[in-house]
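**Student:** sequence unknown, structure follows:
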């Protein structure tokens, strides 16, 4: 599919003049990292991620046609052929509430998102929107809040499109368009529409892969990776030192950028085989190498940043010590922050959980951590 497949030409705003829609959308954790992009939100390398379950964003999009009076509202409910308001509004109209509080500082990002996607969903300017969102995890602390947040908003918008469109929309097209739009808000958001393993970025070894949207890993996954666990150790629940957007920009003219992109694409080939053959030892090697490579890029950029905290390193060393003694398949990965994602197979759930409680949570901020596992993707909680 190409960009032209996502243009909307046949729609009628009178079919949905006022209402709301709610989506619960998970975050994701990349196993092979995406770091560096071209415009418009095209990845420099392919990535693959586990979709999470307990870490999610809950977003409600309330919508009302602009200048819609009570009389017009009643009339539009009874006359599907009448368009209640013209599509010539110059400005986007929206308010944002996060965790129950009005967040005007979020507006520039949403404004930019709307500007990027309006050519694909031209009804945006016809509505007044209220966006209400909350996370099940700390915002901007190294868990992919933009991934779950932007994907939830994209799903709400495509749900509205489905109500307005004169063309039947299949579930496959719905998911691809939601992923396509989400990508234009936050690259990793395109990997939060479905589960359990999602690939984003063209790659010769991944059938159907695309730079434009995420796709489900197309091959049979070995039983070793079913119900995989991710316990997230919250080392630092504060704001990240540097945003992901700035981090990606640091890859421009980075002295090791091209080598990094090649490394990531090579690791996609390797992890694709591992996910099919069940080699947990090689999985550990790839995932940890990817995590450290991501942080190495930040430490060698200009300007440079160290996103890990002392307790991040203590946790990593504890995991290495434990694995050396027990031969466990526990491993870690990191997003662009200090928090540690501890990954382990279902078969080791009891022993690794005991290790985490007894040895690792002491390094978390106020002993906070989140027990998560692979999830199955976003869920709609209300209908338009």
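**Tutor:** Right, received. Where do you want to start? Everything quoted here is computed from the prediction, not taken from an experiment.

**Student:** From here on, just use CA atoms for contacts and neighbour counts.
**Tutor:** OK.

**Student:** Residue 260 sits in which helix or strand?
**Tutor:** Assessed by DSSP states H and E, residue 260 sits inside helix 257-277.

**Student:** Report the buried residues of that helix.
**Tutor:** Within helix 257-277, the residues that count as buried by 16 or more other Cα atoms under 10 Å are 257, 260-261, 264-268, 271-275.

**Student:** any idea what sits nearest the most centrally placed residue in the chain, other than its immediate chain neighbours?
**Tutor:** For the chain, the residue nearest the mean C-alpha position is residue 147 (2.5 Å; Cα atoms, centre = their mean). Residue nearest to residue 147 in three dimensions, not counting chain neighbours: residue 189, with 3.6 Å by Cα to Cα, 6 or more residues apart in numbering.

**Student:** Relative to residue 234, how far out is the one you found?
**Tutor:** 21 Å (Cα to Cα, to the nearest Å).

**Student:** Between these two, which has more neighbouring residues?
**Tutor:** residue 189 (31 against 27; other Cα atoms under 10 Å).

**Student:** neighbours around residue 99, how many?
**Tutor:** Counted with other Cα under 10 Å, residues neighbouring residue 99 total 12.

**Student:** Which helix or strand contains the closest residue to it other than its chain neighbours?
**Tutor:** Nearest residue to residue 99, sequence neighbours excluded (Cα to Cα, 6+ apart): residue 134, at 4.8 Å. Using DSSP H and E, residue 134 sits within strand 127-135.

**Student:** next, the one to line up against it:
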């Protein structure tokens, strides 16, 4: 499927007014992507767990413009986040709407009011752009479905993922679940650089209800945005080897997820997390997003795993927060570890208990 498949050519009468509300999750990459080309094309394949409790709820109200308003070709919308008008968020959303105009020209014909709220702190390393942009994408697709009721569920999800990607790369992995792959890979026949696809192979039962507790080490804005970090990969001395490594790890994790090889899973996932941050440390300009408490958490997890022969492990996104991953059969013991030893390293002792989820749902 190429980009032309997503161009809307239906000329049915547009509804005068419509409102849609969707809840879309964040996701946590197991094999990371770091580095992309325009327009939002990943330099390597990535794979993620879709989360359940970390989500964005977005409502978009569409009100049809008068004919004379449409002629100016402006994209008109107001944006409210957590109940407050957020004009500072508008430039990013405006850029997103401009990118998708070819595929969703009907947005020019509406005044849109977007209201969003998160179940987790914004800009805290829990991929708020992933859940936020995917939520807008599925709301737009609900309008398109009303315009063209013949859209299949498969096409709806593919185009929603395609649109979300143009707002935030990782957002394309938040439409479905529990495990999603983004980026063309020879071992995954249906994979694409244009949208995420569900993991097509059997998943061992141990990974079906996997737990993810996010330790909120730092709930503030990151000093360096992911966009800036991705761009620094263009001249990075280790970039090409990193892309090769990531694509090999995709091949490895396919077997791991099928066989339930949890020790290999731990090794691969932690290595991927540290490699992501190694790319940041070796960029020019270089930067560090992890904090001292991030390292204290990692060392505590390693000590606990060795002492208890546990299957606990960690991963990191582009930030200081730590995702503690563990099978459901260790939930009670790991939650005690978090309460007794790890929460003290979190900002105000805050953490979020989450688990693998199944993607976007309309409310």
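**Tutor:** Looks like it arrived, so ask away. This one's a predicted model, so the numbers in the text were calculated from it and none came from an experiment.

**Student:** just to revisit the earlier point, which part of the second structure lines up with the strand holding residue 134 of the first structure?
**Tutor:** Matched against the second structure by TM-score structural alignment, strand 127-135 of the first structure falls on residues 110-118.

**Student:** Need the counterpart of residue 330 of the second structure in the first structure.
**Tutor:** Match for residue 330 of the second structure (TM-score structural alignment): residue 348.

**Student:** quick one, helices of the stretch 1-150 of the second structure?
**Tutor:** Here the stretch 1-150 of the second structure has its helices, by DSSP state H, counting those that start in this stretch, at 67-70, 90-100, 128-147.

**Student:** any chance of those helices in CSV, with distance to residue 32 of the second structure too?
**Tutor:** Converted to CSV, the helices of the stretch 1-150 of the second structure look like this (distance: least, Cα to Cα, whole Å):
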stretch, distance to residue 32 of the second structure
helix 67-70, 42
helix 90-100, 23
helix 128-147, 14
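
**Student:** for the ones you listed, which one ends up most surrounded?
**Tutor:** Stretch with highest mean neighbour count among the helices of the stretch 1-150 of the second structure: helix 128-147 (a mean of 24; mean count of other Cα atoms under 10 Å).

**Student:** Excluding its own residues, what touches the next helix or strand after it? List them.
**Tutor:** Sequence order places helix 153-167 as the next helix or strand after helix 128-147 of the second structure, per DSSP H and E. Residues from elsewhere that reach helix 153-167 of the second structure (Cα atoms under 8 Å, 6 or more residues apart in numbering): 6, 39-40, 93, 96, 99-100, 130, 133-134, 136-138, 141, 145, 171-176, 194-197.

**Student:** Also stretch 29-41 of the second structure?
**Tutor:** Residues lying outside stretch 29-41 of the second structure but in contact with it, judged by Cα under 8 Å, 6+ apart, are 42-49, 165-166, 168-169, 183, 193-194, 229-234, 246, 249-250, 269, 272-273, 276, 315, 317.

**Student:** Just the buried ones from these?
**Tutor:** 42-49, 165-166, 168-169, 183, 193-194, 229-230, 232-233, 246, 249-250, 269, 272-273, 276, 315, 317.

**Student:** among those, which are in strands?
**Tutor:** Members of these lying in strands (criterion: DSSP state E): 42, 46, 47, 48, 49, 315.

**Student:** Can I get the residues you listed in CSV including distance to residue 156 of the second structure?
**Tutor:** Shown next, in CSV, are those (distance: Cα to Cα, whole Å):
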residue, distance to residue 156 of the second structure
42, 22
46, 22
47, 21
48, 20
49, 21
315, 31
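
**Student:** looking at the first structure, which residue lies furthest from center?
**Tutor:** Most distant from the centre of the first structure: residue 71, at 40.8 Å, with distances by Cα atoms, centre = their mean.

**Student:** Would you check the span in the second structure matched by the host helix or strand of it?
**Tutor:** For residue 71 of the first structure, the host element (DSSP H and E) is helix 70-78. Alignment of helix 70-78 of the first structure against the second structure: no match, by TM-score structural alignment.

**Student:** what's the angle between the strand holding residue 134 of the first structure and helix 145-164?
**Tutor:** When axes from the mean of the first three to the mean of the last three Cα atoms, to 10 degrees is applied, the directions of strand 127-135 of the first structure and helix 145-164 differ by 140 degrees.

**Student:** If you drop the residues flanking it in sequence, what lies closest to residue 123 of the first structure?
**Tutor:** Of all residues not flanking residue 123 of the first structure in the chain, residue 87 sits nearest, at 6.9 Å (Cα to Cα, 6+ apart).

**Student:** mind listing what the nearest residue to residue 67 of the first structure once chain neighbours are set aside touches?
**Tutor:** Excluding its sequence neighbours, the residue lying closest to residue 67 of the first structure (Cα to Cα, 6+ apart) is residue 85, at 7.3 Å. Counting by Cα under 8 Å, 6+ apart, residue 85 of the first structure touches 13, 65, 66, 67, 68, 126.

**Student:** sorry, back to before: just the closest of the buried residues of helix 257-277 of the first structure to residue 303 of the first structure, please.
**Tutor:** Using Cα to Cα, residue 257 comes nearest to residue 303 of the first structure of the buried residues of helix 257-277 of the first structure, at 14.6 Å.

**Student:** and residue 197 of the second structure, what pairs with it in the first structure?
**Tutor:** Aligning on TM-score structural alignment places residue 197 of the second structure opposite residue 215 in the first structure.

**Student:** The helix or strand containing its match vs the second structure, mean deviation?
**Tutor:** Using DSSP H and E, residue 215 of the first structure falls within strand 214-216. Once superposed with the second structure, the aligned residues differ from strand 214-216 of the first structure by a mean of 0.2 Å; criterion: mean Cα distance after the TM-score superposition for the first structure.

**Student:** any idea how far that strand is from the chain center?
**Tutor:** Relative to the centre of its chain, strand 214-216 of the first structure is centred 12 Å away, using Cα atoms, centre = their mean, to the nearest Å.

**Student:** which residues in the second structure does the helix or strand that comes right after it align to?
**Tutor:** Downstream of strand 214-216 of the first structure, the next assigned helix or strand under DSSP H and E is strand 229-233. Mapping strand 229-233 of the first structure onto the second structure (TM-score structural alignment) gives residues 211-215.
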